[in-house]
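# 3D, please:
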Amino acid sequence: MRVLVIDDDSGLAQAMRTVLKTYSVRLSAAETPEQGLHMLATRDFDLLLLDVMLPEINGFEICRRIRSTPSPYQHIPIIMLTARSDLTDLVVGLETGADDYITKPFEPRELVARIHAVGRRFRDRPSEDADAGNGDLTCFRLDDASLAIDIANARVQVEGQTLPLTSMEYELLVFLAAQAGQVFTRDDLIESLQVISPLSVRSIDALVYRLRTKMRSVDSRADFIRTIRGRGYSLIGQRVGAAPRLEEASG
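The predicted structure follows:
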């Protein structure tokens, strides 16, 4: 597994390289955002470790740029690194498109576990260029907007346009869609998504916000996730069952 870390602490990067090598993880390091983005653009990596406190520009902004700018590495799994344990960092990280979060100092085994957990979620999802076939396709309609979820190929489209979802966003949407119309509390959703990182009510709200934003960016009518005041969230819309295979994303 090939991992890039962007962190201005060269000593930490060297220590991580030594540890990760014993777990078959090859670590490359960049000390500045500019160097890191150049390495992402010119070499292939399976995952990015991104420090929050970087010179010139912070890790949140780097994460936001990676997720919002079309590029070969736009969907790379990202784990944020921070020396602060503030819950706000976790929420902001999820809002900008990170897939996980780890607080310094961390135990080597915890880092390895998180790298493999996040990497495994992405390896289990076929790429968007894969043949969609006739997978397990579930479709919904709401106010003439369409939502299609292809479980077999881990692809989601609104009005025929593929959504670039992080692993947690995708898993949250699939969970809600599997029991569409049912209201889930934030605690229900935390339990459904519980991996290595402890999630919180605010992090669930951040995930829902990002999902809504991505769907509405395609069609303002695609408001498939509703907040039920005092209770939680629910996926709404008319289930229309199977449909023709998803179209390949344009561009």
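# use CA for all of it now, contacts and neighbours both
OK.
# tell me where the stretch 101-250 of the chain has strands.
Remark: strands assigned in the stretch 101-250 of the chain by DSSP state E, counting those that start in this stretch are 137-142, 145-150, 155-158, 161-162, 225-228, 232-235, 238-241.
# which residues are contacting the last one?
Read it as strand 238-241. With C-alpha atoms under 8 Å, 6 or more residues apart in numbering as the test, strand 238-241 has contacts from Leu137, Thr138, Cys139, Phe140, Arg141, Leu142.
# including mean neighbour count, could the strands of the stretch 101-250 of the chain go into a markdown table?
A markdown table is the format used below for those (neighbours: other C-alpha atoms under 10 Å):
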| stretch | mean neighbour count |
| --- | --- |
| strand 137-142 | 20 |
| strand 145-150 | 23 |
| strand 155-158 | 23 |
| strand 161-162 | 20 |
| strand 225-228 | 16 |
| strand 232-235 | 21 |
| strand 238-241 | 14 |
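# skipping adjacent residues, who's closest to Asp8 in space?
Glu31 (4.2 Å; C-alpha to C-alpha, 6 or more residues apart in numbering).
# for Arg84, same thing?
Leaving aside its chain neighbours, Arg84 sits nearest to Thr103 (6.4 Å; criterion: C-alpha to C-alpha, 6+ apart).
# give the contact list for that neighbour.
Leu81, Thr82, Ala83, Arg84, Ser85.
# for Gly36, see how far away the nearest residue to Ile190 once chain neighbours are set aside is.
Nearest residue to Ile190, sequence neighbours excluded (C-alpha to C-alpha, 6+ apart): Leu199, at 6.1 Å. The span separating Leu199 from Gly36 equals 28 Å under the rule C-alpha to C-alpha, to the nearest Å.
# over to Met16?
Separation of Met16 from Gly36 (C-alpha to C-alpha): 17 Å.
# which residues does Arg216 contact?
Arg216 neighbours (C-alpha under 8 Å, 6+ apart): Ala222, Asp223.
# next: the one 3 residues further on.
For Asp219, the residues meeting the contact criterion (C-alpha under 8 Å, 6+ apart) are Ala145, Val158, Glu159.
# quick check, nearest of those to Ser217?
Set against Ser217, the nearest of these by C-alpha to C-alpha is Val158 (9.6 Å).
# residues contacting the residue most central in space within the chain?
For the chain, the residue nearest the mean C-alpha position is Thr166 (2.1 Å; C-alpha atoms, centre = their mean). Applying C-alpha under 8 Å, 6+ apart, we find Thr166 in contact with His75, Pro77, Gly97, Ala98, Asp99.
# okay if I get these as CSV plus secondary structure, neighbour count and distance to Ser68?
CSV is the format used below for the contacts of Thr166 (DSSP: H, G, I helix; E, B strand; the rest coil; neighbours: other C-alpha atoms under 10 Å; distance: C-alpha to C-alpha, whole Å):
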residue, secondary structure, neighbour count, distance to Ser68
His75, coil, 19, 10
Pro77, coil, 23, 14
Gly97, coil, 28, 9
Ala98, coil, 27, 12
Asp99, coil, 21, 15
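# compare with the first, here's sequence two:
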Amino acid sequence: MENFKILVIDDERGFLNALCRNIEAHGVKTVYTESASEALIIAGESKPDLILTDAELQDMDGFALCRVIKENPGTGNIPVIIMSGKDIEEGDIVKGYEKGADDYIIKPFSIKVLLAKINAVIKRYGKDSGKNTVLRKMGIELDPESRTVRLNKKVVALTRKEFDLLNLLLTRSGKVLAVNYILETVWGYDPALYNDPHTIEVHISSLRKKLGANTGKRIKSVIGVGYKLEI
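Predicted coordinates:
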């Protein structure tokens, strides 16, 4: 994790400074701010490997900030962990996941637990796995390192989740992937807390359209189970 840079956002200056010192003591670089609007500028300019934000900020709550980050093509592939108080309700956790959050951590927390979560999320994004082999199947060329997709040599613009979903389908092509497996692998959701198949349905529909009729129809729905990409 020593080569990683994390953007930390919290409007409690004392906590923010102490947290960044603790993270940096473990060899991870940090950039930080108390402002959500400033965080958006920093995220776009410095391209951190991960964003760690508090749920309650002065100018924009952490959920809205997460949504804006994920919807922006320039920052949409940056993972986000939301910090929140111990009185958080289950509905708030679900709300965060729906806005694109990759994980949650409840205050107060130990630095060891936080670093373990950061490491797990970054690994899930493949940033330290070395798995940068370009996938080529059915006229699709998917490059995990540059996070670009080409179909018959033409660039296809995908959101971060659409890219991750296609990556999974291509990697496991020909196999039926259960809804819970996709939610856990692509979104990082705990199926015990969130297992709404509509989340996947929306992204599958968009992915089919972007891949065009001939290729898109290869993504098959398996009723009551999940999806598969036919070879």
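# the residue nearest to Asp8 of the first structure -> the second structure?
Counting by TM-score structural alignment, Glu31 of the first structure corresponds to Glu34 in the second structure.
# cool, and Ser68 of the first structure?
By TM-score structural alignment, Ser68 of the first structure lines up with Glu71.
# in space, what's closest to that match - neighbours in sequence excluded?
According to C-alpha to C-alpha, 6+ apart, the nearest residue to Glu71 of the second structure is Thr159 (7.7 Å).
# distance of the one you found from Asn22 of the second structure?
Per C-alpha to C-alpha, Thr159 of the second structure is found 33 Å from Asn22 of the second structure.
# count the neighbours of Gly91 of the second structure for me.
10 (other C-alpha atoms under 10 Å).
# still on that earlier bit, I'd say the residue nearest to Ile190 of the first structure and Ser192 touch.
No - assessed by C-alpha atoms under 8 Å, Leu199 of the first structure is found out of contact with Ser192, at 10.5 Å.
# okay, buried residues for the longest helix along the second structure please.
Longest helix in the second structure, counting residues (DSSP state H): helix 198-216. Within helix 198-216 of the second structure, the residues that count as buried by 16 or more other C-alpha atoms under 10 Å are Ile200, His203, Ile204, Leu207, Arg208, Lys210, Leu211, Thr215, Gly216.
# next one: stretch 12-28 of the second structure
Applying 16+ other C-alpha under 10 Å to stretch 12-28 of the second structure flags Leu16, Leu19, Cys20, Ile23, Val28 as buried.
# of all those, which comes closest to Leu50 of the second structure?
Closest approach to Leu50 of the second structure among those (C-alpha to C-alpha): Val28, at 11.0 Å.
# the closest one touches Leu19, doesn't it?
No - using C-alpha under 8 Å, Val28 of the second structure is not in contact with Leu19; the gap is 11.6 Å.
# look up how far Ala29 of the first structure lies from the residue mapped onto Gly14 of the second structure from the first structure.
Matched across to the first structure, Gly14 of the second structure falls on Gly11, judged by TM-score structural alignment. As for Gly11 of the first structure, its distance to Ala29 of the first structure is 11 Å (criterion: C-alpha to C-alpha).
# cool, His116 of the first structure as well?
In terms of C-alpha to C-alpha, His116 of the first structure sits 18 Å off from Ala29 of the first structure.
# between the two, who's got more neighbours?
The neighbour comparison of His116 of the first structure against Ala29 (other C-alpha under 10 Å) goes to Ala29, with 23 against 16.
# residues in contact with the strand or helix carrying the more buried one?
Secondary structure from DSSP states H and E places Ala29 of the first structure in strand 26-30. The contact list for strand 26-30 of the first structure (C-alpha under 8 Å, 6+ apart) reads 1-8, 13, 16-17, 20-21, 36, 39.
# need the max-distance pair from these.
Met1 and Asp8 (22.1 Å).
# returning to what we had before: pretty sure the match of Gly14 of the second structure sits in a helix.
Yes - counting by DSSP: H, G, I helix; E, B strand; the rest coil, Gly11 of the first structure is found in a helix.
# check contacts around Phe60 of the first structure.
Val52, Val92, Gly93, Thr96.
# same check on His203 of the second structure?
Per C-alpha under 8 Å, 6+ apart, neighbours of His203 of the second structure: Lys161, Glu162.
# make it 10 Å
Thr159, Lys161, Glu162, Phe163, Leu165, Leu166, Lys209 (C-alpha atoms under 10 Å, 6 or more residues apart in numbering).
# what of Gly62 of the second structure?
9-10, 36, 52-56, 68, 80-84, 96, 99, 101.
# could you do Leu176 of the first structure as well?
Gln182, Val183, Phe184, Leu189, Ser192, Ile225, Tyr233, Ser234, Leu235, Ile236.
# pipe these into TSV and attach distance to Asp44 of the first structure per row.
What follows is those, written out as TSV (distance: C-alpha to C-alpha, whole Å):
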residue	distance to Asp44 of the first structure
Gln182	41
Val183	41
Phe184	39
Leu189	33
Ser192	32
Ile225	35
Tyr233	38
Ser234	38
Leu235	36
Ile236	39
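# farthest pair in these?
Using C-alpha to C-alpha, the contacts of Leu176 of the first structure span at most 18.7 Å, a distance reached by Ser192 and Ile236.
# look at these two and report which has more neighbours.
Ile236 (20 against 13).
# that one contacts Ala178, doesn't it?
No - between Ile236 of the first structure and Ala178 there is no contact under C-alpha atoms under 10 Å: 11.3 Å.
# Three-state assignment for Thr75 of the second structure, please.
Applying three-state DSSP: Thr75 of the second structure is coil.
# for the second structure, which segments count as helices?
Listed in chain order, the helices of the second structure (DSSP H) span 13-24, 36-46, 62-71, 90-98, 111-124, 160-171, 179-182, 198-216.
# which one of these lies closest to Gly130 of the second structure?
helix 111-124 (9.8 Å).
# can you list contacts of the closest one?
Helix 111-124 of the second structure is contacted from outside by 1, 4, 6, 19, 22-23, 26, 28, 49-52, 78-81, 83, 102-106, 125-130, 164, 185-188, using C-alpha under 10 Å, 6+ apart.
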